[in-house]
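Asker: Predicted structure and sequence below. I'll ask about it afterward.
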Amino acid sequence: MADKYTPAAIEEKWQQVWAEQGLDKTDEDASKPKFYALSMFPYPSGNLHMGHVRNYTITDVIARVRRMQGYRVLHPMGWDAFGLPAENAAIDRGIHPAKWTYQNIDQMRAQLQQLGLSYDWDREVATCSPDYYKWTQWSFIQFLKAGLAYQKEAAVNWDPIDQTVLANEQVDSEGKSWRSGAKVERKLLKQWFLKITDYADELLQDLDKLPGWPERVRLMQENWIGKSTGAKVVFTTEQGDDLEVFTTRPDTLWGATFMVLSPEHPLVEKLTTAEQKEAIATYQAEAAAKSDIDRTDEGKEKSGVWTGSYAINPVNGAKIPIWIADYVLMGYGTGAIMAVPAHDQRDFEFARKFNLEVRVVVQPEGDTLDGATIAEAWPGEGVMVHSGPLDGIPAGKGEGQSVEQAIAWLEAEGKGSGQDNFRLRDWLISRQRYWGVPIPVIHCPSCGTVPVPDEQLPVELPENVEFSGRGASPLSQLGDWVNVPCPTCGEAAKRETDTMDTFIDSSWYFLRFTDANNDGAIFDSAKANDWMPVDQYVGGIEHAILHLLYSRFFTKVLRDRGLINIDEPFSRLLTQGMVQGLTYMNPNKGGKDKWVPSELVANPDDPRDPETGEPLQRLYATMSKSKGNGVAPSDVISQYGADTARMFILFKAPPEKDLEWDAADVEGQYRFLNRVWRLVTEFAESPAATKSVGAHDRTPLPENLSKAEKDVRRAIHIAIKEISEDIEGDYQFNTAVSELMKLSNALTDAKCKDSPVYAEGIHTLVKLIAPFAPHIADELWSQLGQTGSIHQQGWPILDESALVADEITLVIQIMGKTRGTIEVPADSDKAALEKYARESYIAQKYLDGKEIIKVIVVPGKLVNFVAK
């Protein structure tokens, strides 16, 4: 028998062979259909975690199967390498961000290679490399030329720990930074934006072009884009200024009793009377210190200040007061709203607090509401009242109802117009940090903002910077770097010192992979159009809004610039679940102290806090250092091998579900691979193996197969069918691994081990397991005497005829007790089954001398005789 299965030696051997052979280089044969398989590339933190292993193994199996199916496959890897962690490490550890980042890249690349992932490393990119961010800067200039990039002063989200600006999408529902966890503050800064709002409608409509995406991801993007249909209406102030508002309920205009402006609205200063100046200024300062989340919290008590001025309602000429309140945001809509307190709860609470009029314009059926006495707003349907031309019309948004009628009346009277509005805001990309892509513009006192000429790209990050602290970009301190001549007029000018949000880097990397080594262009359009879109994208649900929305936006802009001809970057999306580890929690503690690693729990049957003795809750939670429940991939690989780690991660749960780490299941997959090893190597040493070398796909089968041969062949082709469908459909790798186990069991129990059918089964098993456990598969392939890598072989072909059973095993029961089985033709009807059963030796033995009272036949399964 061949040597014992030794993963470490086998995996090192084959990884070296694959590298020497260039096995994973991208096939450029245009006669083959293409398949682009891509995992979301990682930030180079230095260490892989089990979430990485799951993500990359899933994509690797898909890529390997497609290659065996005859596709040319693009399967690249790179590094999302800019960002705050590296710069913070520079400050905290005294190491340059570049050195820190490239050390981590080298370490993580080696870890990825240990897993046997079939990446084309010739296409590797790092977003912090000048030959990559040159084209990030070039892309920014394309946005600038298209009128899609602009700079303005705006109230922004400020992270007080990382000391930088955050986009709205980078602030969580509690008003905290997505990275540092700090409570976000508001600041007024001059910032760069990309006009994603210009594409809001297309981004929304084209979600219908993505049936291969999870429904919940599409819904998350739809809600974030947040399209509202309503009307634009202009109120006029006493001072003669226009106050434009957008409302989804223009039918309630006759019920507007006051207006509310954002404290940052540009007309506040002009509208504020002398008596109100001090109160307004105080309120503005208080509002500026709050995050958008705090300001729009539905549960907080309403606050505001009257400006002292009034506006004229355009539909009825009513004079209504103008207030400011922090629940109105300048970044949403127009920064001004008409308040209809009878039919909006937020406005109602504000009106009651400040004794403002509440005027009912929608009466529910069978009721009469009085604005002076109602206890809450009525937002529901009813009939329009006190609304001039709308009186008596049903209130609602359907055809012929009040909203539609109100828009028609406003347009006919020249008092407003129908309009769509979006929740989506322009993308704020400025960051006041060093470790990012320098924004390639120069500020000239005469020419204004001038893009850096293409021939001067990239604008490289200088290395001689001091990381003395956070708060302002170190770039602003480098006079030699900042002070440059204007590219247009030659006058003394200054570089932009903000860098770009790192989500810019990941918004186009998938396009660079199609032509990663192009020095003269961002990519060759023909190559990009050939490979794009990505056929299968795999990554975490946490990127449903940020990365995926930005990537869709970038793709559409580059399409409109004539660089590509696709509308969407990712055809299919798989969002894999989290990897969870066992931990314990003390509900009486808070923060990181509440977590107790499992190794510190002395008695799992009665878990208690080792410090306090209090009872602990046992649970699975996402692996992390703070919870003490992480499992290092290197530990698993060193003990069991990469193939076992891959098999476990695929078998334990469907890819879209969370996976609970279980050491016993890891051991189970290791035992399974050992069984496969013994099964194949025993056959490889048998006389039958030499007959199948190089001919396993062509050896003619006997004309008349025995029952044992038919059973084995049926098991083989059931496995081919089920595994292929599991991979082609919803990527149910867990059930595919189960089918591998079934085939292994069938071959172990086979009674025809000297038959060509058995040889077919052994070779098929090795082929089917190859995408899942690539190292052991190639080793077993060579031990079978085959030449070339198994990963260059064709995927097993299904023979439908082998699935049809000629015979079935029929169970014979007497009085409900099984007495034996017989083989009968598979197409036997109920009458034939009863006949075979009556004539069987079993019936003769157990029914001799007894009267048969009843015969129960279950087609295809059993015959039960009731006798006395």
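Answerer: Okay, I see it.
Asker: C-alpha only now, for contacts and for neighbours.
Answerer: OK.
Asker: Just the residues contacting stretch 226-235, thanks.
Answerer: Contact with stretch 226-235 is made by 201, 242-250, 311-314, 403, 407, 415-424, as judged by Cα atoms under 8 Å, 6 or more residues apart in numbering.
Asker: mind running it again at 6 Å?
Answerer: Stretch 226-235 is contacted from outside by 242-248, 312-314, 416-423, using Cα atoms under 6 Å, 6 or more residues apart in numbering.
Asker: how about stretch 50-60: buried residues?
Answerer: Using 16 or more other Cα atoms under 10 Å as the test for burial, stretch 50-60 gives 50-60.
Asker: Export those residues as a markdown table, with columns for secondary structure.
Answerer: Converted to a markdown table, the buried residues of stretch 50-60 look like this (DSSP: H, G, I helix; E, B strand; the rest coil):
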| residue | secondary structure |
| --- | --- |
| 50 | helix |
| 51 | helix |
| 52 | helix |
| 53 | helix |
| 54 | helix |
| 55 | helix |
| 56 | helix |
| 57 | helix |
| 58 | helix |
| 59 | helix |
| 60 | helix |
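Asker: next, the one to line up against it:
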Amino acid sequence: MPSDIEQKWQSKWESDGIYNAEDHVEGKKNYYALTMFPYPSGDLHMGHWYAYAPADAYARFKRMQGYNVMHPQGFDSFGLPAENAAIERGADARQWTYENIETARRQFRAMGTSYDWSRELVTSDPEYYRWNQYFFLQFYKNGLAYREHGQVNWCPKDQTTLANEQVKDGSCERCGASVVKRALPQWFFAITKYADELLQMDSIDWPEKIKTMQRNWIGRSTGTTIGFDVGEFAPGEKIETFTTRIDTVYGVTFVVLAPEHPLVEKLTQEPQRKVVEQYVAQAGKETEIERTSTEREKTGVATGAYCINPLNGERVPVLVGDYVLATYGTGAVMGVPAHDERDFIFAKKYDLEIRVVVAPPDWDGAELANAWIKDGLQVNSAEFNGMSSKDGKEAIADKIEAKKWGARTVTYHLRDWLISRQRYWGTPIPIIYCDDCGVTPVPEQDLPVLLPENVKFSPDGKSPLTKHAEFLNTTCPECGKAAKRETDTLDTFVCSSWYHLRFASPKPDEHPVDSKKISAWMPVSQYMGGAEHAVMHLLFSRFFNKALRDLGYVDFDEPY
């Protein structure tokens, strides 16, 4: 039977190690053919082969060209699908995952793939996630990992956080309660420290489409930050806004805060409080994509408070609008309806003043039919009248800086990477909380912090780690007193941000990577994956590589 013949020769090829790559082969140049590794969510299907068959064929082609090819495979095995499967089936997440891994291994082999299985890695193995924890500690020591409040989806009935995938039409998929946004302590990686370097992609041989997606996601903008005083309603406070069009600042007729902005509660006046609270609650049920959709009508409500434009001393109404995001810029925007299309529509809807301060050519003072967003001459702009808007932009910024009202600023769409997950099936974050010593990292010699097995999921949706006494209760490594472990786990993108390094130097016990082996294979010769990874996995991997370079683990700038 053909199946018998296939199995015989596949077994021989594997036992002979014909696809196992040596780090050095005399007369051959190394070629690292890397494909995205799969999540073991069940049987392999046509979608998997659509991605893996061409990659495997390409690796074979490079071998035929005379290269020493390393084409490894493994499993990105932590994540929410396994946890959901465990909840839905009453199964154990670990058992479900590893059964799927066994199935995938068998199916990969049955298809005759040319993988180097001697380098296989499984991210949910303690031998792998130990080094996730180790890198977290190095990042923490060097100011690249930090903890602060961040917005999460919160189910008030189950008293737990929810992933975006668990929110259906603004409701908890488990209990149906309305989901709200809530600020909770979260862990972040400081990816924005590398924003400018991440924009430098001239040396990367990638499709321009992928580079453009990353540039747009990073979103570098140069402009001016300016503060609008709200001391009349909140003593000592200012609303900080950022704009790339400071030449239009004399045309500000309103300021809009994101619903999550910390000043909303302070500024909302009692007659407006009920309507503002209802508006904020509704905004909390919607995703950022829904709120910022270009097809969606922009809405807002007045807080009843006013701020002062420092350039002309005018009192400007403060509104709350869900199209403004707390996670982007300062979480507040100055409304200049005569020179911004979105603001123009918003002002028309709410009967707000539309004041021209950058005049179109031959403007006769008439009301504008549409926002004028191009350059022009400064008008209604005090001492800057008659300047070109280009010159006005610089002159007005000079005045703002001289008066200490604000400063020229570079800002980014990119936010720091939120790595906390209130889930069980992931890498435990190696942090201990002590009443006396505060936030304390787990000593490196105590790694890995093991994920407990055979846990029980309760109907309230809370992570089992929050109730697992043996895991939760520990001692402080500093003072020896009773303490608690962090119960958040790491985003699974942490696992895949350095897996290419582990493939190149598999299974060292005392170090995460072997520098000699790394130098033989890295950077990756050809990465094969979908464009959907452009602004998540690929960007995170580039950041991780640059951070590891600066910490002395690698000596090259780009992973792929």
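Answerer: Structure's in. What do you need? Just so it is clear, the model here is predicted, and its values are computed rather than measured.
Asker: Could you get me the TM-score between them?
Answerer: Remark: TM-score between the superposed chains equals 0.91 [TM-score structural alignment, normalised by the length of structure 2]; 549 aligned residues with a Cα RMSD of 2.7 Å.
Asker: ok so, going back, could you list which of the contacts of stretch 226-235 of structure 1 belong to strands?
Answerer: Residues from the contacts of stretch 226-235 of structure 1 lying in strands, with DSSP state E as the criterion: 242-247, 312, 416-422.
Asker: tell me the contacts of the residue nearest the centre of structure 2?
Answerer: Note on structure 2: the residue nearest the mean C-alpha position is residue 417, at 4.3 Å, using Cα atoms, centre = their mean. The contact partners of residue 417 of structure 2, taken as Cα under 6 Å, 6+ apart, are 188-189.
Asker: Next, work out how far apart it and residue 46 of structure 2 are.
Answerer: As for residue 417 of structure 2, its distance to residue 46 of structure 2 is 32 Å (criterion: Cα to Cα, to the nearest Å).
Asker: same thing with residue 503 of structure 2?
Answerer: 25 Å.
Asker: Residue 293 of structure 2 too?
Answerer: Going from residue 293 of structure 2 to residue 46 of structure 2 by Cα to Cα gives 33 Å.
Asker: Please apply the same query to residue 517 of structure 2.
Answerer: Between residue 517 of structure 2 and residue 46 of structure 2 the computed distance is 34 Å (Cα to Cα).
Asker: Would you state the helices of the stretch 1-150 of structure 1 in chain order?
Answerer: 7-21, 50-68, 84-93, 97-114, 130-145 (DSSP state H, counting those that start in this stretch).
Asker: Ignore what I typed, I meant the stretch 251-400 of structure 1.
Answerer: 268-271, 277-288, 292-295, 345-353.
Asker: mind putting the ones you listed in TSV, distance to residue 119 of structure 1 and mean neighbour count included?
Answerer: Output for the helices of the stretch 251-400 of structure 1, formatted as TSV (distance: least, Cα to Cα, whole Å; neighbours: other Cα atoms under 10 Å):
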stretch	distance to residue 119 of structure 1	mean neighbour count
helix 268-271	58	17
helix 277-288	49	16
helix 292-295	42	20
helix 345-353	55	19
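Asker: Quick one, which of those gets closest to residue 207 of structure 1.
Answerer: Relative to residue 207 of structure 1, the nearest member of these by Cα to Cα is helix 292-295, separated by 27.3 Å.
Asker: Give me the mean distance between that closest one and structure 2.
Answerer: In the superposition against structure 2, helix 292-295 of structure 1 averages 2.5 Å from its aligned positions (mean Cα distance after the TM-score superposition for structure 1).
Asker: what's that helix aligned against in structure 2?
Answerer: Alignment of helix 292-295 of structure 1 against structure 2: residues 288-291, by TM-score structural alignment.
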